[in-house]
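Undergrad: below: sequence and its predicted model.
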Amino acid sequence: MADHNDFGKEAEEKAVRHLKSSGYEILAQNYYYRKAEIDILAFKNNTLIVVEVKARKNAYFGNPEQAVNKKKIRLLMEAVNNYIDLNDLDAEVRFDIIAILRQKEGFYVNHIEDAFYFF
């Protein structure tokens, strides 16, 4: 596996550990629907949380969370709607980003709750 794939997998594992330590129940990882992928689906306080994990080895091209664009948001919406329909869920939905940045002393994890909204 390429180094960037290993780094992305490691970042997702760090995000899952962060969520679990914060009391989230992990429902699914790498949920695919058509061309969309949801990195993590979690549940807490009767809320379904859609988590997009973005990681960077440095901030040279900006912070990781800046890479979530309108197209990605639209794809996440389609995928979560499919997940809700398939699982017959009745819960609030929240969209979070977990941005992970590698630093000399380790990794910086920034959990951004309610990162964006969809109407």
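TA: Noted; the coordinates are in hand.
Undergrad: CA atoms for contacts and neighbours, from now on please.
TA: OK.
Undergrad: spatially speaking, which residue is in the middle of this protein?
TA: By C-alpha atoms, centre = their mean, the chain has its centre lying nearest to Glu52, at 2.1 Å.
Undergrad: using the three-state scheme, assign the spatially closest residue to it that is not a sequence neighbour.
TA: Distances taken as C-alpha to C-alpha, 6 or more residues apart in numbering place Ile97 nearest to Glu52, at 4.8 Å, with adjacent residues excluded. Under DSSP: H, G, I helix; E, B strand; the rest coil, Ile97 falls in the strand class.
Undergrad: still on that earlier bit, the residue nearest to the centre of the chain contacts Ile38, correct?
TA: Yes. If you go by C-alpha atoms under 8 Å, Glu52 and Ile38 touch, sitting 6.5 Å apart.
Undergrad: take the one below as the second:
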Amino acid sequence: MAAKDDLGRAGEERAVAYLRGRGYDVLDRNWRCPAGEIDIVAAKAGVLRVIEVKTRTSLRFGHPFEALDDRKVRRLWRLAHAWIDAHPEKAGRYRVRLEAVGIIGPDPRNGMLEHLVDLR
């Protein structure tokens, strides 16, 4: 389990660096509430972006985005609204969008990174 946790943390670090490099303002990371956890909350161009990060060492068990089924997307929307309710001072002026970053490779620091900008 520790190796999986380390892989996930390294993937999130890479995702944050990638997003910041593209002008995203990271507002929160690993935010938790009773309903679950949001990996990254960021803002850019008037849009509040709730970003799920999926890191895999290979495609052996499928592409990282395949884990983002309808149930997971609905959960992310609930979490987005919970974050907004908990942070009205940060969230009040934004539209909201779900996004995902997928990283594939044995080392997340240099694995293939894909960014899905509008997760529906």
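TA: Good, I have the coordinates. All figures in this text were calculated on a predicted structure; none of them were measured in a lab.
Undergrad: TM-score them against each other, please.
TA: After superposition, the two chains reach a TM-score (TM-score structural alignment, normalised by the length of the first structure) of 0.89; 115 aligned residues with a C-alpha RMSD of 1.5 Å.
Undergrad: quick revisit: the residue nearest to Glu52 of the first structure contacts Ala55, doesn't it?
TA: No. Contact criterion C-alpha under 8 Å: Ile97 of the first structure and Ala55 do not qualify, at 10.3 Å.
Undergrad: related to what we said a few turns ago, quickly find the element holding the residue nearest to the centre of the first structure.
TA: Per DSSP states H and E, Glu52 of the first structure falls inside strand 47-56.
Undergrad: mean shift between that strand and the second structure?
TA: With mean C-alpha distance after the TM-score superposition for the first structure, strand 47-56 of the first structure departs from the second structure by a mean of 0.4 Å once superposed.
Undergrad: counterpart of Ala80 of the second structure over in the first structure?
TA: Using TM-score structural alignment, the partner of Ala80 of the second structure in the first structure is Val80.
Undergrad: that match touches Val50, doesn't it?
TA: Yes. The pair Val80 of the first structure and Val50 passes the contact test of C-alpha under 8 Å, sitting 7.4 Å apart.
Undergrad: any shared contact partners between the two?
TA: Counting by C-alpha atoms under 8 Å, 6 or more residues apart in numbering, the shared contacts of Val80 of the first structure and Val50 are Ile38.
Undergrad: residues near the closest residue to Ile84 of the second structure other than its chain neighbours, how many?
TA: Taking C-alpha to C-alpha, 6+ apart, and ignoring the residues beside it in sequence, Ile84 of the second structure has Ala91 as its nearest neighbour in space, at 5.5 Å. Neighbour count of Ala91 of the second structure, defined by other C-alpha atoms under 10 Å: 18.
Undergrad: so how far is Ala42 of the second structure from Ala91 of the second structure?
TA: Going from Ala91 of the second structure to Ala42 of the second structure by C-alpha to C-alpha, to the nearest Å gives 10 Å.
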